[in-house]
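Peer 1: would you be able to build a 3D model of this:
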Amino acid sequence: MDDALIHDPQGGMPRLLAIMAALRDPDRGCPWDLEQSFATIAPYTIEEAFEVADVIEREAWDELKGELGDLLFQSVFHAQIAADRGLFDFHDVANAIADKMVARHPHVFGDESNAKSAEQQTRDWEAVKAAERAARAETGVLDGVAPGLPALTRAVKLQNRAARVGFDWPETDQVIDKIVEEAGELRAATDPDHRAEEFGDLMFVMANLARHLGIDPEAALRAANQKFIRRFGAVEAALAAEGKRPEDSDLAEMDALWDAAKAREKSRA
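Peer 2: Modelled structure (predicted):
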């Protein structure tokens, strides 16, 4: 353990790697960190990625450095677990992504001209990724879309893949018609399993509508969540001003307070 490096405030990436190695040291490390595996850390990795997305959405730039550090630490943690198992280390991770970026940008690092549109570059990028998937024997159009992605994000990625080969509604109105159809099927479903299936179908088409409208469905739902928290907080505050809590109220009163909070927001906007 390099104590001098670990306590060097300017130690940068080597310092972080040394700290992670110390946390996983079999003799002197942290018991909690030593117990972790790829599987137990994965949920934290996803959570940290969403926290980065949240501060960017809120433009909370004073928080971004810390959240990016938290996300970087997740990569370092996974790499240390891999190193402990003799699989690879953080330097292998960094070299792998560097190699990938060089290979996927021949117009920057190779002989190809970069005098092309962003749209053409996107098509070239997808062609390179398709070749990489083929090298991994992933020959299907939908192969390689990570199962661990949030469901709405994965739905959009699957739909984008299918759209590239022509499997897509050409008009947004057709997607909306399909939403109406799926909502009717959900209403007609009688048993729990059928309802769950039809609800999933409806959500999938909603993701498709977001794609057609150029909306990130995850970001839109996060914004809706925040709006709900904000407006319900206003309901609670209005009740508290009368010496009441939500459980002391009823739906009619809370609904009226909700409408008032909504009206105030719209007037300010």
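
Peer 1: alpha carbons only for contacts and neighbour counts from here, please
Peer 2: OK.

Peer 1: just the helices from the stretch 101-250 of the chain, written as ranges.
Peer 2: 106-109, 118-135, 151-164, 172-188, 192-213, 217-241 (DSSP state H, counting those that start in this stretch).

Peer 1: tell me how many other residues crowd residue 143.
Peer 2: Close neighbours of residue 143, defined as other Cα atoms under 10 Å, add up to 15.

Peer 1: oh sorry, the question was meant for residue 74
Peer 2: 19.

Peer 1: any idea how far the residue nearest the centre of the chain is from residue 190?
Peer 2: Most central in the chain under Cα atoms, centre = their mean is residue 50, positioned 5.4 Å from the mean C-alpha point. As judged by Cα to Cα, to the nearest Å, residue 50 and residue 190 stand 36 Å apart.

Peer 1: also residue 66?
Peer 2: For residue 66, the distance to residue 190 - Cα to Cα - is 48 Å.

Peer 1: over to residue 248?
Peer 2: 35 Å.

Peer 1: helix, strand or coil for the residue nearest to the centre of the chain?
Peer 2: Counting by DSSP: H, G, I helix; E, B strand; the rest coil, the backbone at residue 50 sits in helix.

Peer 1: distance of it from residue 67?
Peer 2: On the measure of Cα to Cα, residue 50 and residue 67 end up 10 Å apart.

Peer 1: tell me which of the helices of the stretch 101-250 of the chain lies nearest to residue 94.
Peer 2: helix 106-109 (17.3 Å; Cα to Cα).

Peer 1: Proceed likewise with the subsequent sequence, for comparison:
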Amino acid sequence: MQHTRRLLELMARLRHPQEGCPWDLRQDFASVAPYTLEEAYEVADAIAREDFDDLRLELGDLLLQVVFHAQMAQEAGLFDFEDVAAGICDKLLRRHPHVFAGAVFNTDAERSAAWEAAKAAERAERAPQGGVLAGVALALPALQRAQKLQQRAARVGFDWPDLAPVLDKLDEELAEVRDALAQGDRDAVADELGDLLFVMANLARHLKVDAEDALRRGNAKFERRFAYIEDALRDAGRQAEDCTLAELDALWDAAKAQGL
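Peer 2: All right, here's what the predicted structure looks like:
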């Protein structure tokens, strides 16, 4: 705990009105928020790369973000770091009655239902008039937020019963994208693409696939194959700009054939 205490003291010094860092003193919750998101993604990136030394460092950077926000909140008389820690401790106790309160769940489904009930009670306490979709964070990546919105709606029965109608809806939305393109209406194209992506997220949910993870895999695959193209062209003393699309496609197919 001594290092936690030291970290809190360092952050307080950085925010000291007379002796602190000018940059840190200029910040507020809104200006720090993008850094908080960035650090969270860097934690996820270190995990994906299985670089655990880097993960240790990135977790420290993320912890600094928590401390930064808590320090600003303390200065404003809102809450402090101890309140943050107390809040998450209380939440862990509420959401794990089978560990801390003697409750018995016989199946994963029972545990999951109790977890969701606890979360729903917490949302109702924070926002008594909130609807089913209340509290799904706006700052989430759009695909992830789409799946969470769909999950919430599904809990009250607003969901397709199986995969077939989802696939039909996918065809319908793709046709509407084509229609908007044919009309040359850029706003309509953007709207229809949004609908198409939303249905894609729904398809992933029905297939029990995380849409964000699926897209990350697609991104990584594209990077690997494009790197193969660049390496092959470099070995041949050529550049991508000097090649025809057919030549680039042939190299892409070669990358696929090698399992990249």
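
Peer 1: TM value for the aligned chains?
Peer 2: TM-score of the superposed chains, computed with TM-score structural alignment, normalised by the length of the second structure, equals 0.92; 256 aligned residues with a Cα RMSD of 1.7 Å.

Peer 1: which one in the second structure is aligned with residue 197 of the first structure?
Peer 2: Aligned counterpart of residue 197 of the first structure in the second structure: residue 191 (TM-score structural alignment).

Peer 1: what about its match, how many residues nearby?
Peer 2: 13.

Peer 1: ok, residue 77 of the first structure next?
Peer 2: 24.

Peer 1: show me what it aligns to in the second structure.
Peer 2: So residue 77 of the first structure corresponds to residue 68, using TM-score structural alignment.

Peer 1: try residue 41 of the first structure
Peer 2: Using TM-score structural alignment, residue 41 of the first structure pairs with residue 32 in the second structure.

Peer 1: residue contacts, that match?
Peer 2: For residue 32 of the second structure, the contact set (Cα atoms under 8 Å, 6 or more residues apart in numbering) comprises 65, 69.

Peer 1: how much space between it and residue 24 of the second structure?
Peer 2: Taking Cα to Cα as the measure, residue 32 of the second structure falls 9 Å from residue 24 of the second structure.

Peer 1: what do you get for residue 64 of the second structure?
Peer 2: Taking Cα to Cα, one finds residue 64 of the second structure at 12 Å from residue 24 of the second structure.

Peer 1: kindly report the same for residue 122 of the second structure.
Peer 2: According to Cα to Cα, residue 122 of the second structure stands 33 Å off from residue 24 of the second structure.

Peer 1: just the buried positions in the helix or strand where residue 8 of the second structure lies, please.
Peer 2: Counting by DSSP states H and E, the element that carries residue 8 of the second structure is helix 2-14. Using 16 or more other Cα atoms under 10 Å as the test for burial, helix 2-14 of the second structure gives 7, 8, 11, 12, 14.

Peer 1: what do you get for stretch 31-41 of the second structure?
Peer 2: Buried residues in stretch 31-41 of the second structure, counting neighbours by 16+ other Cα under 10 Å, are found at 36, 39, 40.

Peer 1: give me the number of neighbouring residues for the closest residue to the last one other than its chain neighbours.
Peer 2: This points to residue 40 of the second structure. Excluding the flanking residues, the one nearest residue 40 of the second structure by Cα to Cα, 6 or more residues apart in numbering is residue 62, at 6.3 Å. Per other Cα under 10 Å, the neighbour tally for residue 62 of the second structure reads 20.

Peer 1: count the residues that sit near residue 220 of the first structure.
Peer 2: Around residue 220 of the first structure there are 12 residues (other Cα under 10 Å).

Peer 1: how near is the aligned partner of it in the second structure to residue 149 of the second structure?
Peer 2: Aligned against the second structure by TM-score structural alignment, residue 220 of the first structure finds its counterpart in residue 214. Relative to residue 149 of the second structure, residue 214 of the second structure is positioned 18 Å away (Cα to Cα).

Peer 1: ok, residue 22 of the second structure next?
Peer 2: Plainly put, residue 22 of the second structure is 41 Å away from residue 149 of the second structure if you go by Cα to Cα.

Peer 1: of these two, which one has the most company?
Peer 2: The residue with more neighbours, out of residue 22 of the second structure and residue 149, is residue 149; 18 against 13, by other Cα under 10 Å.
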